[in-house]
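Enquirer: Prediction below, plus the sequence it came from.
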Amino acid sequence: MIRHLALAVLAMTGVAAALPASAQADFRSCLSGLRSQAAAKGISGQAFDTATRGIQPDLKILELMNSQPEFKTEIWDYLSALVDDQRVQDGAGAMRQWGKALANAEARFGVDRYVIAGVWGVESDFGKNFGDRPLVQSLATLSCYAPRRQAYFTGELMATLKIVQDGDIDPGLLQGSWAGAFGHTQFMPSTFQRLAVDGDGDGRRDVVSSVPDAVASTANFLKKAGWTNGLPWGYEVRLPSDFSASLAGRKKKRALSSWAAMGVTRVDGRPLSGDYAAAVLIPAGLNGPAFIVTKNFDAVYSYNAAESYGLAIALLGDRLKGLPGIRTAWPTDDPPLSRAERRELQRLLTARGYDVGEPDGKVGSKTREAIKDIERRIGLEQRGRPGGKVLEALRS
């Protein structure tokens, strides 16, 4: 009943709203049940009460749960926003500043420091964006309201309460994403419990305030996920004209020599070389970029279970190494925008009287509504997509 009420309130407002007294009572009842579960997990009543005192459900989370960009955004837009010149420049600076910590993590766990930095950059923009939602509130909301995976989120709430009780991280710093990920590389609480390590030698595991702890913990995650030192994650390739899309897929691995025999080459025409199994990814179909990927890509994929996400990390790591970006054009006549171009688009919209808020490059509902109006004016389908055609129209 409370779940239906939450969804109804969300549908009417689109934002978090104050619940009526009856729903507040239902939420308190839900918290009481969670308190009993916490006690069974060894979490004291005092710790639970302190962590949950005064919290209200955050209904906005239910909307965010159904609009994850890894699954809703076209691959070229997704990668353009995450792997742009600004992030590469910022990443180079972060790697200079924290080079010793990254080198230590690489040596300790045998994971490429550039891939570790790729995770750091994609997850929090090198520490600039941890997320601002209190973990206990978010996970309590999901434990009581989520239309799916409630047991999972309840487990994450229990792991968060254990972190608080153990004193690893200041409770006031436990803020993150809508789903409960937190810190420099956005660990879920249960992942923190299993895999976080002390990287700076102070006896604590703190992926929020300690970059050495965060990058070492990330390296430990990737190592446990199957990362093999010395094996590439993959690279861009050129497919023969008769290549069948049915052969592509992350799980459809075969010997690299088999792909070579089919006529697959590196994107610059050089032959494939190496003695390992690999798969072919075609994230935008046969007319877009193609990639050979190894089990090291699977290790990166396991961090968030989305191929677009895994490619963002891997490609950002390559750019930080000084390698070129994707060379094959995406199959679209409306090119994607970098974050700098998205900020320019927002400034131009503001100059024309649209209220899109701060021009920060983040495309929210206000920006999308303004874009839809521009799309209507120039004869495009009204999708609210920040693309090259809209930007050019605004420039003109």
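Expert: Good, I have the coordinates.

Enquirer: C-alpha from now on. contacts and neighbour counts both.
Expert: Fine.

Enquirer: So in this protein, which helix runs the longest?
Expert: helix 21-40 (DSSP state H).

Enquirer: immediately after that one, which helix or strand?
Expert: Moving toward the C-terminus from helix 21-40, the next helix or strand (DSSP states H and E) is helix 45-52.

Enquirer: And here is the other one:
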Amino acid sequence: MRNIKLFSFRLALTLLLTLVSISACASTSSSPSNPSLYHDFIEKMVEEHQFNRDELTTLLNKSVVKESILKAMSSPAEKRLEWHSYRNIFLKPNRINGGIKFWKENKDLLDAATEKYGVPAEIIVAIIGVETRYGGNTGSYKVLDALTTLGFHFPKRAKFFQRELEHFLLLCREEGFDPYEPKGSYAGAMGKSQFISSSYRAYAVDGDGDNKRDLWNSQADIINSVANYFSRHGWKNTDLVTQQTNVTGDAYKTLLNRSLKPKNTLKQLAEHQVQTPPNLADDTIVRLLELKQKDQSEFWLTFHNFYVITRYNHSHLYAMAVYQLGQEIKKGFINNT
């Protein structure tokens, strides 16, 4: 009996210690990060940008490592979904109707941005719709937490997110933001247009003339910043973005590749039994894109402007969702005016 009691006590103690250990591990997602991880970064910010060492150390040590951010970064929708599932996230009546409403409410701003930057209103509206449902969800993570979590606890892209943290701190200094305050996505993207810090600094514009670049509250700043982003990435004043096509046989498969940039001519596609538009020159540069529907594939020719959309998010699924949502919004806007 004594041995049984002793065994039971030891078993209970083992279980208790296991639970304590699990609890301790789980708590790392809501406890301050290891200050030593920040040492080199802090020294860089002090030497290159004249930040105060003590103030920056205090700031970073108050950041919180979020396990949910690491999990989300490891499994983005663009990498785990096929087109038919991804499309259904964005091509919904509420997102289309929301875009029509946004266009109506901001028509003058959109017209002016299109005139200035050459980017169609439907593309600007669709970007804001895909990114945040027209401002309905701009993100709930503190940008500081997102960037420190990914910059120091996600080795695969640590250098990228440390650079974004650098840009974020500089942005806060330039724009007068309190670094504790801005909230955004799990990747640290901000505002209705979801600009990462480097894009915010490089492409955000003051659209309303108040000497601020506010991507949360100023529709003029938001709309003009999205248009400026595309303009600066080479948007061309043409209707060519993408169009559906057909293939015969299997020869087309040698043209499929992971590159988002168009590299083949229409002549090359025709030689591989891909249907090409008769109104375009044979030397037009395109990319052949295969998208998976539930029961079959569909094929698209993507042009330079489609590639420009992928500069916002490096995914052909994302670019196609933006394009198709934009077309549906444009259709609805025209029919309702």
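Expert: Received the coordinates, thanks. Everything numeric here is computed off the predicted structure, so don't read it as measured data.

Enquirer: now for the longest helix of the first structure, which elements pack on it?
Expert: helix 2-13, helix 45-52, helix 135-145 (3 or more C-alpha pairs under 8 Å, 6 or more residues apart in numbering; DSSP states H and E).

Enquirer: Try it again at 10 Å.
Expert: Judged by 3 or more C-alpha pairs under 10 Å, 6 or more residues apart in numbering; DSSP states H and E, helix 21-40 of the first structure is in contact with helix 2-13, helix 45-52, helix 135-145, helix 150-166.

Enquirer: Now render those helices as TSV, adding mean neighbour count and distance to A39 of the first structure.
Expert: Formatted as TSV, these follow (neighbours: other C-alpha atoms under 10 Å; distance: least, C-alpha to C-alpha, whole Å):
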stretch	mean neighbour count	distance to A39 of the first structure
helix 2-13	15	24
helix 45-52	15	7
helix 135-145	26	15
helix 150-166	20	10
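
Enquirer: what sits against R10 of the second structure?
Expert: Contact analysis of R10 of the second structure by C-alpha atoms under 10 Å, 6 or more residues apart in numbering lists 4, 16.

Enquirer: oh, I was asking about Y203 of the second structure
Expert: By C-alpha under 10 Å, 6+ apart, the contact list for Y203 of the second structure reads 195, 197, 224-233.

Enquirer: Please apply the same query to L239 of the first structure.
Expert: 259-260, 262-267, 280, 282, 286-287, 289-291.

Enquirer: can you do 7 Å?
Expert: Counting by C-alpha atoms under 7 Å, 6 or more residues apart in numbering, L239 of the first structure touches 263-265.

Enquirer: Most neighbours among those, which one?
Expert: Counting neighbours by other C-alpha atoms under 10 Å, V264 leads the contacts of L239 of the first structure with 24 neighbours.

Enquirer: ok, it touching P240?
Expert: Yes - the criterion here is C-alpha atoms under 7 Å, and V264 of the first structure meets it with P240 at 6.0 Å.

Enquirer: any idea whether the aligned residue in the second structure for A278 of the first structure is helix, strand or coil?
Expert: The equivalent of A278 of the first structure in the second structure is V286 (alignment by TM-score structural alignment). Using DSSP: H, G, I helix; E, B strand; the rest coil, the structure places V286 of the second structure in strand.

Enquirer: if I pick V286 of the second structure, what's in contact with it?
Expert: V286 of the second structure neighbours (C-alpha under 7 Å, 6+ apart): 262-266, 301-303.

Enquirer: one step back: quick one: which of the contacts of L239 of the first structure sit in strands?
Expert: Residues of the contacts of L239 of the first structure located in strands (DSSP state E): T265.
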